[in-house]
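Q: Whatever this is, show me its structure:
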Amino acid sequence: MLDESLLDTPEALAEADRRALLRGAAEAGARVRTAARHAAEAGVGDLRPDGRPRAILIAGPGAAATCVADLLGTLAGAACPVTRLAPTGVAPAAGALRWELPGWAGSVDLLLIATPDGGEPGLSLLAEQAYRRGCTVVAVAPARTPLAEAAEATHSLFVPMATAPYEQPAPYDQRAPYDRPTQDGDHRGHDDQPPVPAALVPTTPVPTASAPGVLWALLTPLLALLDRIALLSAPPEELERVADRLDQIAERCGPAVATYSNPAKTLAAELADALPVIWTEGTSAGPAGRRFAAALAELAGRPALVAELPEALAAHSTLLAGPLAASADPDDFFRDRVEEAPALHARVVLLRDRPIGGLTAAPAARELVLGHDTPISELEPEPGDALVTLAELIAVTDFAAVYLALASGA
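A: All right, here's what the predicted structure looks like:
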């Protein structure tokens, strides 16, 4: 159940926000500026690329790397294929993942590694494998981590991730004893201490992959890099406009703004007892919708379905006419709303950006939804460049996912 009274009580929201999610959402603009500065200090602006890469490969754990790959692939378009390398299995260390380069990867390809942790042994091994193959490697991760060391050893370009003090994991050289892996997968502390099983090693906190600030900390340096090699347009002034738009959304969607004038709180309240069916229209809206679904799952523990218009009309028409439709349970009106859990009904969330060619399927979508007595929520960004409007859609839905998580006790 959603505690809607909590949404309009900033003090209660702050008390419930033990993961600093609202603070991360509010700091997204500042995170973009810091990450852009880190990229410049790392030498991204001084690169002299010799043509475009044949392909871009992106590796990293969880939703953060998936979203980064999705966004970069959308923004790059047909200029260069962008592929996310999914983990291929587990590594010898307990709980560690393994990544492998495809057989065709070589000296004309670019490997991007993006992680909010930096301690994954599989990513360090991937950087070494890419170095042996002759791939160019660029890594974004917290400083003073094993991946940072591997990047230096393989002459890769390393950009320190813009982290906040409240989400910074302990430096690798200051982690607890037994927190360093040995070749057999166990961990060893000081030389006079025996190894212990890796499963018993205490872990250090790392930022949640779908936390609002993490995405921009990983994405911004890679945007600057791909702008430098002419795969997309993200010059420093464009990144500053993105940061400004994120600051504006933080003001509109902040915890002190009442629900009736706060689009993120309104959306969270509308999704309280609903199955979100996210429909997107426009190039930028697609990755924003998929990001929203990932944030709902990881932050609020809520499932969601995602599809792009116009294909969504055929893909979800039967769903809207089935048992999840708002009119599917005629006895729901007589339900004891104190003793019984509410029935789960679909609610369409339409995220719109500029439709391709100026043609839109939104009227047909509204007609289908209302014809099945299904409620609909719509979000459309203010005018701006593709990257700026994308940032607005992501920011509003990030805030909505956070409010839903806090008010539902996730």
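Q: For the rest of this, base every contact and every neighbour count on C-alpha atoms.
A: Will do.
Q: Look at the residue lying closest to residue 272 once chain neighbours are set aside and say how many residues are nearby.
A: Spatial nearest neighbour of residue 272, excluding adjacent residues (CA to CA, 6 or more residues apart in numbering): residue 2 at 5.7 Å. The criterion is other CA atoms under 10 Å. On that basis, residue 2 has 18 neighbouring residues.
Q: who's in contact with residue 2?
A: Residues in contact with residue 2, defined by CA atoms under 8 Å, 6 or more residues apart in numbering, are 269, 272, 273, 404, 407, 408, 409.
Q: Throw these into JSON lines and include secondary structure and neighbour count, thanks.
A: Shown next, in JSON lines, are the contacts of residue 2 (DSSP: H, G, I helix; E, B strand; the rest coil; neighbours: other CA atoms under 10 Å):
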{"residue": "269", "secondary structure": "helix", "neighbour count": "20"}
{"residue": "272", "secondary structure": "coil", "neighbour count": "19"}
{"residue": "273", "secondary structure": "coil", "neighbour count": "18"}
{"residue": "404", "secondary structure": "helix", "neighbour count": "30"}
{"residue": "407", "secondary structure": "helix", "neighbour count": "24"}
{"residue": "408", "secondary structure": "coil", "neighbour count": "17"}
{"residue": "409", "secondary structure": "coil", "neighbour count": "14"}
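Q: To compare against the first, here's the next sequence to fold:
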Amino acid sequence: MLDESLLDAPDALARADRRDLLRGAAEAGARVRTAARHATEAGITELKPEGRPRAVLVAGPGTAATGAADLIAALAGASAPVTRIHPTGVAPAPGALRWTLPGWAGSVDLLLIATADGSEPGLALLAEQAYRRGCTVVAVAPLRSPLREAVHGVHGLVVPMASAPHGEYDAETSAAGPGTLWALFTPLLALLDRVGLVTAPAEALQSVADRLDRTAERCGPAVATYSNPAKTLAAELADSLPLIWTEGDAAGPVGRRFAAVLAELSGRPALAAALPEALPAHGGLLAGAFAAGADPDDFFRDRVEDTEPLHARVVLLRDRPTGGLSAAPAARELALGHDTAISELEPEEGSTLESLAELLAVTDFAAVYLALASAPGA
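A: Below is the predicted model of the structure:
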């Protein structure tokens, strides 16, 4: 159950936030600026590549690395194929994970490694394997980490991960924490700008940081729920199964990350799919056991011990449309035809990177509020 009264009690939220998740969300803009500076100091902006890589490979553990790979693929588009190397192993512990280059990877390909830990021996082995194959290797990892020592100056280029402005967060939640994604993603954006796969010059990264700051002001704990888009979304998603429907290049990876972060931070299931495929894929959920009218009130039901059943709620995440074609009207018609409520998020005008940043910030804040207001003892 969500304690909605907690959403408008900043002091109580601060006491419940033992993992500093709200601070991580608020400091995302600062992490972008620090990460951009680290990229410059590491020499990223001075690189003079001879051409574009044939393919980009991305490796790293956790939600942040997965999100970064997804975002890179969306932004690169048709410029180059982007492949995430999925880890294998008997456990998710850093020492147990292993990554293997695909057989076709070679000297014309680029390997990006992103980790908030840096102690994974499997990533050091991957960098060694890539070096032997002739791949260019660029890693983002904590400054004092075994991976940095293994890669720096010998097998590739390492950019120090931007740490939190006021100290590190709980290591167990840092991979899903709001600031970690930007600390890993920003240097990779600067690199991909230099090799011509995305457009992310220094001024664009500054605009992203500014948009994150403005969104944090709108979504912060001191802002009341009625005027706070993140708190409003969190309240709307209470006791629901979010069906996250996305439309637009930037919205797709944001929706998938939102589903992952909801599960990891707040323990809530969610499903993400892109329009228009989301309509047939999730249409059955609107008419089945998760439909708004399912499980009618039973006179003999024990209202003390029984919990309320989950009902589907559509979350529509959209970029501002660039053309006249949109599946949003059909999505609204399908949802409302099944008496299913809809929450909609659409960013303000700006570049693709700014739109992506705003959607990420609002959904990250919403996931944090759900985690805090739903926590036992909250």
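Q: Superposing both, give me the TM-score.
A: For this chain pair, the superposition-based TM-score is 0.95 by TM-score structural alignment, normalised by the length of the second structure; 375 aligned residues with a CA RMSD of 1.9 Å.
Q: Can you tell me the SS state at the residue nearest to residue 272 of the first structure?
A: Assigned by DSSP: H, G, I helix; E, B strand; the rest coil, the conformation of residue 2 of the first structure is coil.
Q: go on, residue 290 of the first structure?
A: Per three-state DSSP, residue 290 of the first structure ends up helix.
Q: contacting residues around the equivalent of residue 364 of the second structure over in the first structure?
A: Mapped onto the first structure by TM-score structural alignment, residue 364 of the second structure lines up with residue 398. The contact partners of residue 398 of the first structure, taken as CA under 8 Å, 6+ apart, are 25, 212, 292, 295.
Q: of all those, which two lie farthest apart?
A: 25 and 292 (13.4 Å; CA to CA).
Q: Show me what residue 174 of the second structure lines up with in the first structure.
A: Aligned partner of residue 174 of the second structure by TM-score structural alignment: residue 208.
Q: Correct me if wrong: its match contacts residue 214.
A: Yes - contact criterion CA atoms under 8 Å: residue 208 of the first structure and residue 214 qualify, at 7.5 Å.
Q: Who has more neighbours out of the two?
A: residue 214 (24 against 20).
Q: which stretches of the stretch 101-250 of the second structure form helices?
A: 121-133, 146-151, 178-194, 202-219, 229-236 (DSSP state H, counting those that start in this stretch).
Q: can these go into CSV with extra columns for distance to residue 312 of the second structure?
A: Below are the helices of the stretch 101-250 of the second structure laid out as CSV (distance: least, CA to CA, whole Å):
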stretch, distance to residue 312 of the second structure
helix 121-133, 39
helix 146-151, 43
helix 178-194, 25
helix 202-219, 24
helix 229-236, 11
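Q: so which of those helices is the most packed in?
A: helix 178-194 (a mean of 26; mean count of other CA atoms under 10 Å).
Q: Tell me the counterpart of residue 344 of the second structure in the first structure.
A: Going residue by residue (TM-score structural alignment), residue 344 of the second structure aligns to residue 378.
Q: do you know which of the helices of the stretch 101-250 of the second structure lies nearest residue 356 of the second structure?
A: helix 202-219 (8.8 Å).
Q: Tell me the residues of the first structure aligned with the closest one.
A: So helix 202-219 of the second structure is aligned with residues 236-253, judged by TM-score structural alignment.
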